[in-house]
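>>> Structure for the following, please:
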Amino acid sequence: MKITFLGTGNSQGIPIIGSNHPVCLSKNPKDKRLRSSVLIEKNKKCFLIDCGPDFRYQMLRSHHSKLDAIFITHEHQDHIGGLDDIRPIYFNMNSPIPIYGLRRVLKNIKKRFFYIFSSEKKYKTSKIYISIHELDNSKDFFFVENFKIFPLSIWHGHLPILGFRIENFAYITDASSIPIETIKNIKGIDVLVLNVLRKVPKNIYPFTLNESLNTIQIIRPKKTYLTHISHMLGFHEKIEIKLPKNVYLAYDGLIINQK
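Just a heads-up that it's a prediction; the model follows:
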């Protein structure tokens, strides 16, 4: 399994427009982060987790032009803002692209991208050919292209969202707490991707660095890659050298080959 980090930044990305913060002014390419998303490839199949507003550029620079499914963690703009740009992928593949998410999330997508689903003639030329698959009433897992996918229940503040597990790889973003049942489902996993926003304490916002590290100690994955990073975390090279063994900061363009 090949995992490509298309983006590793938070909702604003790095650099932030108009910011003079030192991290935003960094010349290190690893400090430049598009909105978080990963591409998963195996057996000539290609899956995307989240489709943010940087999706078009992410696909162009990673030289990918097909998708067999899209998994959506939640409905915030940095996770669905690029859905309009899947049109050329449909034209290349000539096949509807399935999108999986919670019923609430898919309802939001239908409202926000109403013209995709409209039967009105005036919207016909703008139509994106996708198929919608609700996960609210799903069992513990579902199958896509013969892959067993486990939706993971996560809390983003007071909002229930999803993470996803595929084989021995799990992806969790925007978590502020993880239910015990979800932790059991990924305990000792080979590769975990987990969000970290900043160092300083917070209220209901996604994990700080200490909270992420504490969660990693509980889950005990073989390797962890941190993502959904804000400029407030600090410089990539300075944070990475302080991380525990087998915990790494992900960066845009990072590729993991998972057996």
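>>> use CA for all of it now, contacts and neighbours both
Will do.
>>> Count residues in the vicinity of Lys27, would you?
10 (other CA atoms under 10 Å).
>>> Go ahead and confirm Ser257 touches Ile3.
Not Ser; residue 257 is Asn. Yes - using CA atoms under 8 Å, Asn257 is in contact with Ile3, at 6.4 Å.
>>> Looking at the two now, which is surrounded by more residues?
Ile3 (20 against 10).
>>> Would you agree that one falls within a strand?
Yes - with DSSP: H, G, I helix; E, B strand; the rest coil as the criterion, Ile3 is part of a strand.
>>> Tell me if I'm right that it and Glu41 touch.
Yes - if you go by CA under 8 Å, Ile3 and Glu41 touch, sitting 6.5 Å apart.
>>> what's stretch 35-49 in contact with?
1-13, 50-54, 66-73, 78-79, 145, 227-228 (CA atoms under 8 Å, 6 or more residues apart in numbering).
>>> for the stretch 1-150 of the chain, what spans make up the strands?
2-7, 37-42, 45-49, 69-71, 97-101, 130-134, 142-144, 147-156 (DSSP state E, counting those that start in this stretch).
>>> got these as JSON lines, with distance to Ser26 columns?
Shown next, in JSON lines, are the strands of the stretch 1-150 of the chain (distance: least, CA to CA, whole Å):
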{"stretch": "strand 2-7", "distance to Ser26": "17"}
{"stretch": "strand 37-42", "distance to Ser26": "22"}
{"stretch": "strand 45-49", "distance to Ser26": "28"}
{"stretch": "strand 69-71", "distance to Ser26": "32"}
{"stretch": "strand 97-101", "distance to Ser26": "36"}
{"stretch": "strand 130-134", "distance to Ser26": "39"}
{"stretch": "strand 142-144", "distance to Ser26": "40"}
{"stretch": "strand 147-156", "distance to Ser26": "29"}
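>>> re earlier: please pick the buried ones from the contacts of stretch 35-49.
3-11, 13, 50-54, 66-73, 78-79, 227-228 (16 or more other CA atoms under 10 Å).
>>> what's the span of stretch 235-250 from first residue to last?
End-to-end distance for stretch 235-250: 12 Å, by CA to CA, to the nearest Å.
>>> one more to line up against the first:
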Amino acid sequence: MKVTFLGTGTSQGIPIIGSKHPVCLSNDPKDKRLRVSVLISWKEFNYVIDCGPDFRQQMLKHPIPKLDGVLFTHEHSDHTAGIDDIRPFFFRQGDIPVYAHERVIASLKQRFDYIFATENRYPGAPAVNINLVNKDQPFLLNNLKVTPIEAFHNRLPVLGYRFKDFAYLTDVKKVEPSECEKLENLDVLVINALRIEPHYSHFNLEEAIAFAQKVGAKKTYFTHISHLLGFHSEVEKELPENVHLAYDNLTIEI
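Here you go, the predicted model:
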């Protein structure tokens, strides 16, 4: 299984529009971060987790012949606003499967009603095949088991996903012990690490490191990173063994 980090940035991306912050002005490609998303591929199958406003740009950078589905972690715009850009896949393949909590589907129906319409559809609109996800019910994607993991983004429940020995969670501030049990014996964990200072709805760096050590995956990568975490090259040197900052276009094999 191959995992490609399509984007590793926070909701505004890096650089932030108009910002003079030193990280936003950095010439290091690893300090330039699109909105957060990953592409997971195995055999001939391709799935993305989250479909944010940079999705088109990400698919041009990492072209795939087909998209087998989109899994959503939650409804915030930096994770969902690119859903209209599934159109090229829809025109070639037909309805695109989407996987999300019922609450997230309701939000998408409200914001992108033309995509979810069943009558009087606009001819150029993409269409989706809805698959509801429950935190207590693993499901299969082409015979591969996927286990949902519930976490909390402040008070908002969000879903992470475990594919075999790889797990991806973002926008996390708290994970209950019963859900942490789903993260045992991982080869790779991906978790958010927003910045140095504490934040009300995201792990900061200290909390992300503590969570990584608690889970005990063989390797951990941090994502959903803001400019306030600092320069990639400097932060990477200070991390514990087997803990790394992810960066856009990084590809790992599980």
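>>> Between the strands of the stretch 1-150 of structure 1, which one is closest to Asp84 of structure 1.
With CA to CA as the criterion, Asp84 of structure 1 lies closest to strand 130-134 of these, at 10.6 Å.
>>> Could you tell me where that closest one falls in structure 2?
Strand 130-134 of structure 1 corresponds to residues 128-132 of structure 2 when matched by TM-score structural alignment.
>>> quick one, helices of structure 1?
Shown for structure 1, the helices assigned by DSSP state H span residues 55-62, 77-80, 87-93, 103-112, 114-117, 180-186, 209-219, 236-240.
>>> What's Ala250 of structure 1 aligned with over in structure 2?
Aligned partner of Ala250 of structure 1 by TM-score structural alignment: Ala246.
>>> wait, what's in contact with that match?
Here Ala246 of structure 2 is in contact with 5, 8, 221-223 (CA under 8 Å, 6+ apart).
>>> Identify whichever of the strands of the stretch 1-150 of structure 1 lies nearest to Lys111 of structure 1.
Among the strands of the stretch 1-150 of structure 1, strand 130-134 comes nearest to Lys111 of structure 1, with 13.3 Å by CA to CA.
>>> how big's the offset between the closest one and structure 2?
Taken over the aligned residues, the distance from strand 130-134 of structure 1 to structure 2 averages 0.8 Å (mean CA distance after the TM-score superposition for structure 1).
>>> So which other helices or strands are in contact with that strand?
strand 97-101, helix 103-112 (3 or more CA pairs under 8 Å, 6 or more residues apart in numbering; DSSP states H and E).
>>> Switch the ones you listed over to CSV, and while doing so, append mean neighbour count to every line.
Output for these, formatted as CSV (neighbours: other CA atoms under 10 Å):
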stretch, mean neighbour count
strand 97-101, 20
helix 103-112, 16
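>>> Could you export these as JSON lines, including distance to Leu135 of structure 1?
Below are those laid out as JSON lines (distance: least, CA to CA, whole Å):
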{"stretch": "strand 97-101", "distance to Leu135 of structure 1": "6"}
{"stretch": "helix 103-112", "distance to Leu135 of structure 1": "7"}
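>>> Ile180 of structure 1: which of the ones you listed is closest?
With CA to CA as the yardstick, what comes closest out of these is strand 97-101 (21.3 Å).
>>> name the helices or strands packed onto the closest one?
Using 3+ CA pairs under 8 Å, 6+ apart, strand 97-101 of structure 1 sits against strand 69-71, strand 130-134.
>>> From the chain's centroid, how far away is it?
How far strand 97-101 of structure 1 lies from its chain's middle: 14 Å, per CA atoms, centre = their mean, to the nearest Å.
>>> Mean distance between that strand and structure 2 after superposition?
Relative to structure 2, strand 97-101 of structure 1 is 0.7 Å off (mean CA distance after the TM-score superposition for structure 1).
>>> quick one: contacts of that strand?
Outside strand 97-101 of structure 1, the residues touching it (CA under 8 Å, 6+ apart) are 67-74, 90, 129-136, 162.
>>> report the angle between the axes of that strand and helix 103-112?
Relative orientation of strand 97-101 of structure 1 and helix 103-112, computed by axes from the mean of the first three to the mean of the last three CA atoms, to 10 degrees: 130 degrees.
>>> Show me the residue at the heart of structure 1, geometrically.
By CA atoms, centre = their mean, structure 1 has its centre lying nearest to Ser37, at 3.7 Å.
>>> Just tell me what it corresponds to in structure 2.
Using TM-score structural alignment, the equivalent of Ser37 of structure 1 in structure 2 is Ser37.
>>> what's the answer for Phe207 of structure 1, then?
Looks like Phe207 of structure 1 aligns to Phe203 there (TM-score structural alignment).
>>> how about the helices of structure 1 in a markdown table, adding distance to Asn28 of structure 1?
Conversion of those to a markdown table gives the following (distance: least, CA to CA, whole Å):
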| stretch | distance to Asn28 of structure 1 |
| --- | --- |
| helix 55-62 | 18 |
| helix 77-80 | 23 |
| helix 87-93 | 31 |
| helix 103-112 | 35 |
| helix 114-117 | 39 |
| helix 180-186 | 33 |
| helix 209-219 | 21 |
| helix 236-240 | 8 |
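>>> Return the most buried member of the ones you listed.
Among the helices of structure 1, helix 77-80 has the highest mean neighbour count (mean count of other CA atoms under 10 Å), at a mean of 21.
>>> Relative to Arg162 of structure 2, how far out is the nearest residue to Thr147 of structure 2 once chain neighbours are set aside?
Spatial nearest neighbour of Thr147 of structure 2, excluding adjacent residues (CA to CA, 6 or more residues apart in numbering): Pro138 at 4.5 Å. Distance, Pro138 of structure 2 to Arg162 of structure 2, using CA to CA: 9 Å.
>>> any residues in contact with both of the two?
In contact with both Pro138 of structure 2 and Arg162: 146-148, using CA under 8 Å, 6+ apart.
>>> thinking Ile116 of structure 1 is in contact with Ile128, fair?
Yes - counting by CA under 8 Å, Ile116 of structure 1 sits close enough to Ile128 to count as a contact (5.2 Å).
>>> Using the centroid of structure 2, identify the residue furthest from it.
Most peripheral residue of structure 2 (CA atoms, centre = their mean): Asn120, 32.6 Å.
>>> what's the span of stretch 11-23 of structure 1 from first residue to last?
16 Å.
>>> Show me how far that stretch is from its chain's centre.
Worked out by CA atoms, centre = their mean, stretch 11-23 of structure 1 lies 20 Å from the chain centre.
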